[in-house]
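J.: Sequence and computational prediction follow.
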Amino acid sequence: MSTALNANHLLYLLQGAGWTLGLSLIAFVGGGLLGLVVALLRISPVKLVRIATAGYVQLIQGTPLLVILFMTFFGLPALGVKMSPLAAAGLSLTLYVSAYLGEIWRGSIQSVPRAQWEAAECLALTRTQRMRLVVLPQAIRIATPPTVGFMVQIVKNTSLASVVGFVELARAGQILNNSVFEPFLVYLIIAAIYFSLCFPLSRWSQRLERRVSPAQRPADAVIAQPAALSIT
């Protein structure tokens, strides 16, 4: 590489940004699917299931993501499970995201007015039908703003994947800086790229929050009830 920052260096950083987005997508999809299971188990009628799931959430939330990355990348191979940097980073972020999204979605489900649950019971719907037809459609609307907001944290936390050798944006910047020796300029560009990725998500989350917040007023909850009851 040339020691002067040029277009090829910028292209290299953009390729790293592409891997950052890819890893963020893996973490969000995998963590979202597992997080939905966590959220549903957290409100299970079986007490033992609720306790076990709460323990999982507390364990993941109480452990730094960096430690989870080290345990996945260095610990699993000691048990005979080989992990590539991408697989280790994807698995670690999936576990991390699932704990937080699970709690976000659990809170959203439980914030649906109790009258909605009782009305569904009066219609003789099963628990699965109540969740699918009445509760979850309303919980999704409540959960969307914090979920989008948490996506910003996912994008930023992908930078920790560099510790296991995965070349995303932060790692690409480190490699580039070792070549051109211009840390201020290189990391200024990296910060600008992260900002361009995260700022639209932050603004989108704020707009969604303003749009959803009126629906959480008691009067609107009453208005929403006939719509929920009509899904039969």
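T.: Thanks, I have the structure now. All values derive from a computational prediction rather than experimental measurement.
J.: From now on I want contacts and neighbour counts done on CA atoms only, so please keep to that.
T.: Fine.
J.: Does residue 5 belong to a helix, a strand or coil?
T.: Using DSSP: H, G, I helix; E, B strand; the rest coil, the three-state assignment for residue 5 comes out as coil.
J.: you'd agree it is up against residue 181?
T.: No: using CA atoms under 8 Å as the test, residue 5 is too far from residue 181 to be in contact (9.4 Å).
J.: what about residue 109, which helix or strand?
T.: If you go by DSSP states H and E, residue 109 is part of helix 85-110.
J.: So which elements touch that helix?
T.: Other elements packing on helix 85-110 under the criterion 3 or more CA pairs under 8 Å, 6 or more residues apart in numbering; DSSP states H and E are helix 7-42, helix 47-61, helix 65-70, helix 136-157.
J.: Of all the ones you listed, which one is nearest residue 221?
T.: The closest of the helices and strands packed on helix 85-110 to residue 221 is helix 136-157. By CA to CA, the value is 9.7 Å.
J.: List the buried residues in the closest one.
T.: Across helix 136-157, burial judged by 16 or more other CA atoms under 10 Å covers 136, 138-139, 141-152, 154-157.
J.: what element comes up after that helix heading to the C-terminus?
T.: Of the helices and strands lying after helix 136-157 in sequence (DSSP H and E), the nearest is helix 169-180.
J.: Second structure for comparison follows:
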Amino acid sequence: MQFQLAYSELQWSDLQFVLQGLWRTILLTVLAGVFGTLLGGVIGWARESSAAARHLLAPYVDVTRSIPLIIQFILINSAFAAFGSALEPLEIGVLTLSLYMAVLTSELVRSGLRSVRPELKKASRSLGMSYWQELRLVSMPLAVRTVFPGWIGTLIGLTKDTALVSVVGYIELLRAAQILITRTNEALLLLTGVGVAYFLICYPISHYSLAVERRMEA
């Protein structure tokens, strides 16, 4: 016996469903980007300024960078569920992506701080600056100029990585499109629309970053 799938056409109400997925993608990107950047900045500074912190945080950095992100979603979701503290899909997504973003940002921050010439640090301290003054007024501004292009690339990558959160039940942009494809069989149209939507999110970030870089160099 053969079964034939019954497809239905796209409707105007489907647009609202896709826009909700788009909003969830943007929300997840913003939350994970902010939390991950803040945490990564602290971790990067700690690993660069303290040998003890470097060795203590090395397992977290190495493990997070080595395990595929989709597996991290599943492991973190399963771990909370096993301890009876199941989180919402959005919470799992923000937590996992923030930890992942933090690792990538921390390595950028480390490289940025290392790029500051030791002579500048010594000159600042000889002028009477404390460690924190030198870090805030000299090292950090110079490091930010070095790190900024790489951080923008990391943020754009994070935006695309939000598509993996669907593995724990979060309906973001791509997952919303997949659900509609199953019902309508309009794969080409919907995936083209999803691609355009990701472009509209990522291109302004990339374009604006160029203006910021020019301002930094001026």
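T.: Cool, got the structure. Quick caveat: nothing in here was measured; it's all calculated off a predicted structure.
J.: Kindly reformat the helices and strands packed on helix 85-110 of structure 1 as CSV containing distance to residue 211 of structure 1.
T.: Formatted as CSV, these follow (distance: least, CA to CA, whole Å):
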stretch, distance to residue 211 of structure 1
helix 7-42, 23
helix 47-61, 29
helix 65-70, 32
helix 136-157, 9
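J.: between the ones you listed, which one is nearest to residue 114 of structure 1?
T.: Closest among those, using CA to CA: helix 136-157, at 12.0 Å.
J.: start and end residues in structure 2 for that closest one, please.
T.: Aligning helix 136-157 of structure 1 against structure 2 (TM-score structural alignment) gives residues 140-161.
J.: before we move on, what about stretch 74-94 of structure 1?
T.: Under the criterion TM-score structural alignment, stretch 74-94 of structure 1 matches residues 78-98.
J.: Give me the contacts around the matching stretch.
T.: Stretch 78-98 of structure 2 is contacted by residues 28, 31-37, 72-73, 76-77, 158, 162, 165, 168-170 when judged by CA atoms under 8 Å, 6 or more residues apart in numbering.
J.: how much space between residue 16 of structure 1 and residue 23 of structure 1?
T.: As defined by CA to CA, to the nearest Å, residue 16 of structure 1 lies at a distance of 11 Å from residue 23 of structure 1.
J.: ok, these two, which is more surrounded?
T.: The residue with more neighbours, out of residue 16 of structure 1 and residue 23, is residue 23; 25 against 21, by other CA atoms under 10 Å.
J.: Can you tell me which of the contacts of stretch 78-98 of structure 2 are buried?
T.: Using 16+ other CA under 10 Å as the burial test, the contacts of stretch 78-98 of structure 2 include 28, 31-37, 72-73, 76-77, 158, 162, 165, 168, 170 as buried.
J.: Aligned to residue 180 of structure 1, what sits in structure 2?
T.: By TM-score structural alignment, residue 180 of structure 1 lines up with residue 184 in structure 2.
J.: So its match sits against residue 8, correct?
T.: Yes: shown here, residue 184 of structure 2 and residue 8 form a contact pair, counting by CA under 8 Å, at 5.0 Å.
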